[in-house]
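Engineer: Give me a model of this one.
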Amino acid sequence: MADNKGVMILGEVIEGNLSSISTELLGCGRKLADELGQGLSALLIGSAVSGWAREAITYGADKVYVVEDPLLGDYQADSYVLASEKAAKEVNPSILLMGQTEVGSDIAARLAFRLETAAVLDCVALEIDPDSKRLLQTKPVYGGNAQAIYVTDTDPQIATVRAKSMTPLAKDDSRQGEVINIDAGLDASAIRTRILDKVKEEVEGVKLEDATVIITGGRGIGGEEGFKQLEELARLMKGAVGASRPACDNGWMPDKAQVGLTGKIVTPDLYIAVGVSGASQHMAGCSGSKTIVAINKDSEANIFRMAHYGVVGDWKKILPAFKEKIKELIS
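Structural biologist: Here you go, the predicted model:
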């Protein structure tokens, strides 16, 4: 594509709301677009998403492109990639951002192939190179033990962004923008799969990926009884309980609680790791946390290299005292 210009973000509407990752992308995209002296647009795809176009404008978009079609009612890779491709070719953005979500990470690589460009996934920082004006894309590597900066030579420069790594702008209801409809020209014959059924996960309390506070237990917890203590602390702090892979493999916690490369990627404000050694596979799932606190009796545990704060000692002695202090603070 020639004459690529501007920044575009792929917005997601989830359960009747413009998702938080979408507003974060708009905040980041606005900053990048301003540095380039270009415009920021949002792309909304679905069967009935035009109602959120105005919302995207209040969070920073200059233009909102809407692709609506009955075939886009549920996410399905074939239809959404075709819709994204049509919009990208019509708008010709220089930069195209998506969330590191099930939808964003699925579309990004497929779309990059179709547009003969590249996609960098799971970025935690984005900025414009002052000399080349190309996008500098920073992402964790080696299980979160290091960060690498990537530059894409082709346009559009596609990147997915980790949730909570960017800050949304304050909502401004006075902002004005333009809403443009795009006909993707979808044909049902091009869609190779269909959704047969949906099963909604039942969650008590806060969902792990949405929690601002997570208390995670590892092999050092020793068993199910230890996790009951973590759950008590999580309730006090209005948080959620996670687990390392060994803890899940031992049956102490369900697989849905696993944090790590083969589990869930979480980015809470506070991540308390209790009895977690800090293997790279686990740290890859929590390295985006704003603050990591480690409690472990092994002073040489890898977790202390990644933690912002560390306590060396037996969690069975430390946690009760910590819990009492929390009770005191919230009373």
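
Engineer: hey, let's count contacts and neighbours off CA atoms from now on
Structural biologist: Noted.

Engineer: Does residue 84 touch residue 112 like I think?
Structural biologist: No: in this structure, residue 84 is not within contact of residue 112 by CA atoms under 8 Å, at 10.5 Å.

Engineer: Which residues does stretch 113-129 contact?
Structural biologist: 1, 28, 32, 35-36, 85, 100, 105, 108-109, 112, 134-140, 150, 152, 154-162, 165-166, 288 (CA atoms under 8 Å, 6 or more residues apart in numbering).

Engineer: Need the buried ones from those selected in PyMOL.
Structural biologist: To isolate the buried ones among the contacts of stretch 113-129 in PyMOL, judged by 16 or more other CA atoms under 10 Å, type:
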select buried, resi 28+32+36+85+100+105+108+109+112+134+135+136+137+138+139+140+152+154+155+156+157+158+159+160+161+162+165+166+288
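
Engineer: Restricted to helices, list the contacts of stretch 113-129.
Structural biologist: Among those, the members found in helices (DSSP state H) are 28, 32, 35, 36, 85, 105, 108, 109, 112.

Engineer: Distance to residue 171 for those - can I get that in CSV?
Structural biologist: Listed next are those as CSV, based on distance: CA to CA, whole Å:
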residue, distance to residue 171
28, 14
32, 18
35, 20
36, 22
85, 29
105, 26
108, 27
109, 31
112, 31
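
Engineer: To check against the first, give me the structure of this:
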Amino acid sequence: MAALVIAEHDNQSLKAATLNAVAAALQCSPEVDVLVAGSGADAAAAAAAQITGVRKVIQMDAANLADQLAEPLAAQILSIANGYSHILAPATANGKNVLPRVAAKLDVAQLSDITKVLSADTFERPIYAGNAIATVQSADPVKVITVRTTGFDPVASTGGSAAIEKAAVADSKAQSSFVGRELTKSDRPELTAAKIIVSGGRGLGSGEKYQELITPLADKLGAALGASRAAVDAGYVPNDYQVGQTGKIVAPQLYIAVGISGAIQHLAGMKDSKVIVAINKDPEAPIFGVADYGLVADLNTAVPELTKALG
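Structural biologist: Sure, this is the predicted structure:
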């Protein structure tokens, strides 16, 4: 049977995580459909139809789907679930919000945060903050899966020519309603989609030092800004900067860790980065165990020199 991917979008464009979820779905089944549920989401549906490997795009359009609340979105997924052996979504805040409800309604066990597809019913997922990998086999008739996006290379966003089918919207009888959303606006790349990330840790000593040292370096590289949990807890930066097991899971081309010791929680969120550069004055810091390039130096001297050297 076919696999269904729940597209993540803002009603205008698809989020990059959808491409990683499609890549995982294609390893589960050769036939992959994408559900675009939203309000006025024609542009997002058209973008989904261009994704390589997608057979069909199912578009559901209604006002109560505009904000991707779990209740109405889960109702749409359930209305078409019978036709699929696998239902997948990225393991983002949205995916983690919606798919547990779908799994519960279908009375199946969710397979969370998978990083590898071994066969149509067998998957790998990290446990113990990524220090061990569990192999999980499911006998459920429908596999409900969230996909750790860093585990799968995205499929091409163009080159496909899937048909778009507009489907009837199911009644959700939702008990919740959307009240508001507070977003941090930035001209920088989104943290989970950035190719370069510069992160600062508790070693910086203050939020002022973060702005003085990390921000100029990120500006030179066109990078996203990240931070360790310790830096966030200390109030140096907002919590949406947090990289780690309880923050955002990232795998950029280049990850620069400044003043970050490398606690297990942080390493779990960034150790899949292609190239890791660590700057820390402690030669025994765990971050050097995963770094491709390590510099044992005072960050107050090393970071301005690096920024200056970048021109």
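
Engineer: Drop the TM-score for these two in here.
Structural biologist: Remark: TM-score between the superposed chains equals 0.88 [TM-score structural alignment, normalised by the length of structure 2]; 309 aligned residues with a CA RMSD of 2.4 Å.

Engineer: what's near enough to touch the aligned partner of residue 108 of structure 1 in structure 2?
Structural biologist: By TM-score structural alignment, residue 108 of structure 1 lines up with residue 99 in structure 2. Shown in contact with residue 99 of structure 2 (CA under 8 Å, 6+ apart): 74, 89, 110, 144, 145, 146.

Engineer: Shared with structure 1, which of the residues you listed?
Structural biologist: Among the contacts of residue 99 of structure 2, the ones still in contact in structure 1 (both residues aligned by TM-score structural alignment, their matches' CA atoms under 8 Å) are 89, 110, 144, 145, 146.

Engineer: now whichever residue in structure 1 pairs up with the first one, nearest residue through space, not along the chain?
Structural biologist: Same thing as residue 89 of structure 2. Superposed on structure 1 with TM-score structural alignment, residue 89 of structure 2 falls opposite residue 98. Distance criterion CA to CA, 6 or more residues apart in numbering; nearest residue to residue 98 of structure 1, sequence neighbours excluded, is residue 160 at 4.6 Å.

Engineer: Tell me the counterpart of that neighbour in structure 2.
Structural biologist: With TM-score structural alignment as the criterion, residue 160 of structure 1 pairs with residue 146.

Engineer: how about residue 146 of structure 1, what does it touch?
Structural biologist: Residue 146 of structure 1 touches residue 140, counting by CA under 8 Å, 6+ apart.

Engineer: And residue 229 of structure 2, what's its match in structure 1?
Structural biologist: Aligned partner of residue 229 of structure 2 by TM-score structural alignment: residue 245.

Engineer: And for residue 203 of structure 2?
Structural biologist: So residue 203 of structure 2 corresponds to residue 220, using TM-score structural alignment.

Engineer: I figured that match was touching residue 273, is that so?
Structural biologist: No: Residue 220 of structure 1 lies out of contact with residue 273 (CA under 8 Å); the separation is 10.3 Å.

Engineer: Looking at those two, which is more packed in?
Structural biologist: residue 273 (25 against 19; other CA atoms under 10 Å).

Engineer: ok, back up a step: ok, the match of residue 229 of structure 2 touching residue 259?
Structural biologist: Yes: shown here, residue 245 of structure 1 and residue 259 form a contact pair, counting by CA under 8 Å, at 7.3 Å.

Engineer: Could you check how far the match of residue 160 of structure 1 is from residue 155 of structure 2?
Structural biologist: Remark: distance between residue 146 of structure 2 and residue 155 of structure 2 (CA to CA, to the nearest Å) = 17 Å.

Engineer: repeat for residue 308 of structure 2
Structural biologist: Shown here: residue 308 of structure 2 relative to residue 155 of structure 2, a distance of 37 Å by CA to CA.
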